[in-house]
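J.: Sequence below, structure please.
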Amino acid sequence: MKPPHIRCLPTALTPLADKFYRAQRSPMRTKQADQVWVAESDEIVGALCLRTVADGFWLTSLLVAATRRNQGIASHLLDRALAEVEAPVWLFCGPALADFYARLHFKPAADLPVELAERLSRYQRTKSLIALRYR
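T.: You can find the predicted model right below:
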């Protein structure tokens, strides 16, 4: 199987990522200002969103189709998107994903922008999450 093509979607096409998220039964959704990256074969098989926050970006969603997991798609998608960004990128994830992101050079975030710190505090009331930073 050939590797998927990775690209940043033009704003007019970002609803395609929402369609992908819905098809995967994910609550993830894009916003108009998000930078939306996809991995495509004959269809979208992975997507991620980078949302502007403070002096960087917040990785709000990364999802690969259930049938295409463990093929390196998430890593390639992240590598390609992050290569285009010269600012910090933060994300929240469950502790089980920390090693995956560490292999992609994410480190524990010692300081978060206020907006993200407040959001993380709210999220941590109901789930176990950690904050990581790239760059």
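J.: all contacts plus neighbour counts: C-alpha atoms, from now on.
T.: OK.
J.: ok, so what distance separates residue 3 from residue 63?
T.: Residue 3 sits 16 Å away from residue 63, taking Cα to Cα, to the nearest Å as the criterion.
J.: Residue 120 too?
T.: Counting by Cα to Cα, the gap from residue 120 to residue 63 is 20 Å.
J.: Endpoint to endpoint, stretch 118-129 covers what distance?
T.: 13 Å.
J.: and the gap between the spatially closest residue to residue 74 that is not a sequence neighbour and residue 11?
T.: Spatial nearest neighbour of residue 74, excluding adjacent residues (Cα to Cα, 6 or more residues apart in numbering): residue 64 at 6.4 Å. For residue 64, the distance to residue 11 equals 20 Å [Cα to Cα].
J.: what's the answer for residue 84, then?
T.: Counting by Cα to Cα - residue 84 and residue 11 are separated by 17 Å.
J.: Those two: which has the busier surroundings?
T.: More crowded of residue 84 and residue 11, by other Cα atoms under 10 Å: residue 11, with 13 against 9.
J.: My guess is the more buried one contacts residue 31. True?
T.: No - under the criterion of Cα atoms under 8 Å, residue 11 makes no contact with residue 31, lying 9.6 Å away.
J.: Overlap of the contact sets of those two?
T.: None of the residues lies in contact with both residue 11 and residue 31 under the rule Cα atoms under 8 Å, 6 or more residues apart in numbering.
J.: re the thing from before, please say which of residue 3 and residue 63 ends up with more neighbours.
T.: Comparing residue 3 with residue 63 by other Cα under 10 Å, the one with more neighbours is residue 63, at 20 against 12.
J.: quick one more, to check against the first:
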Amino acid sequence: MTTLVYSLLDAPLWPLMNKFYRHHQSSMKAVKDAQLWVARQEEIIAGLCLRPVANGYWLTGVFVAPEWRKQGVAATLIDRAVSACDGPVWLFCDPGLQGFYERLGFSLDTRLPHALHERLVRYQRNKAMVALGIGL
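T.: Okay, the predicted model is just below:
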């Protein structure tokens, strides 16, 4: 079995992240102003985006290929990406995922940057979401 590699995706390879999301019918999208992190075993098996915001980062787009779930891939990918950040990291998630992120060191955060607070309020109009942060 080939070892999993966790790394930043080089800018010229960014289209591969959107191809990965589309292949799995995910609504996630990679954005060019973000750091794109992937887990690979030859092909991309998981990805996430870290978008710069207010002297920190907003973690979005966490997705693991279904056949790789429940094997620690997401936790390792998030840990590697967040460890490389030089500021706080915030995320929004369904309340059912709060425990997963708390085990990774995130905690409920009510001190969101203004731009993220406004976005969270908009998202909460349509679905339950909580804001979590790390390195605050």
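J.: So residue 79 of the second structure lies in a strand, does it not?
T.: No - Residue 79 of the second structure is assigned helix when assessed by DSSP: H, G, I helix; E, B strand; the rest coil, not a strand.
J.: Could you report the distance from the closest residue to it other than its chain neighbours to residue 61 of the second structure?
T.: Computed as Cα to Cα, 6+ apart, the closest residue to residue 79 of the second structure that is not its neighbour in sequence is residue 104, at 7.2 Å. Per Cα to Cα, residue 104 of the second structure is found 17 Å from residue 61 of the second structure.
J.: which one of the two has more residues nearby?
T.: Counting neighbours by other Cα under 10 Å for residue 104 of the second structure and for residue 61 shows that residue 61 has the greater number, 21 against 14.
J.: State the span of the first structure onto which stretch 74-90 of the second structure is aligned.
T.: The aligned range for stretch 74-90 of the second structure in the first structure is 74-90, by TM-score structural alignment.
J.: Return the set of buried residues in that stretch.
T.: Using 16 or more other Cα atoms under 10 Å as the test for burial, stretch 74-90 of the first structure gives 74, 76, 77, 78, 80, 81, 82, 89, 90.
J.: Stretch 55-73 of the first structure too?
T.: Result for stretch 55-73 of the first structure [16+ other Cα under 10 Å]: buried residues 56, 57, 58, 59, 60, 61, 62, 63, 64, 65, 73.
J.: And for stretch 22-31 of the second structure?
T.: For stretch 22-31 of the second structure, a neighbour-count test (16+ other Cα under 10 Å) marks 28, 29, 30, 31 as buried.
J.: so the spatially closest residue to the second one that is not a sequence neighbour, which of the three states?
T.: Ranked by Cα to Cα, 6+ apart and with sequence neighbours excluded, the top spatial neighbour of residue 29 of the second structure is residue 18, at 5.8 Å. Assigned with three-state DSSP, residue 18 of the second structure falls in the helix class.
J.: Check residue 36 of the first structure too.
T.: Relying on three-state DSSP, one would call residue 36 of the first structure strand.
J.: again with residue 47 of the second structure
T.: Assigned by three-state DSSP, the conformation of residue 47 of the second structure is strand.
J.: That one: neighbour count?
T.: 30.
J.: Could you find the counterpart of it in the first structure?
T.: Matched by TM-score structural alignment, residue 47 of the second structure corresponds to residue 47 in the first structure.
J.: Settle this for me: its match is touching residue 60, isn't it.
T.: No - using Cα under 8 Å, residue 47 of the first structure makes no contact with residue 60, being 10.6 Å away.
J.: ok, back up a step: burial check on the residue nearest to residue 29 of the second structure, number of neighbours?
T.: When counting by other Cα under 10 Å, one arrives at 18 neighbours for residue 18 of the second structure.
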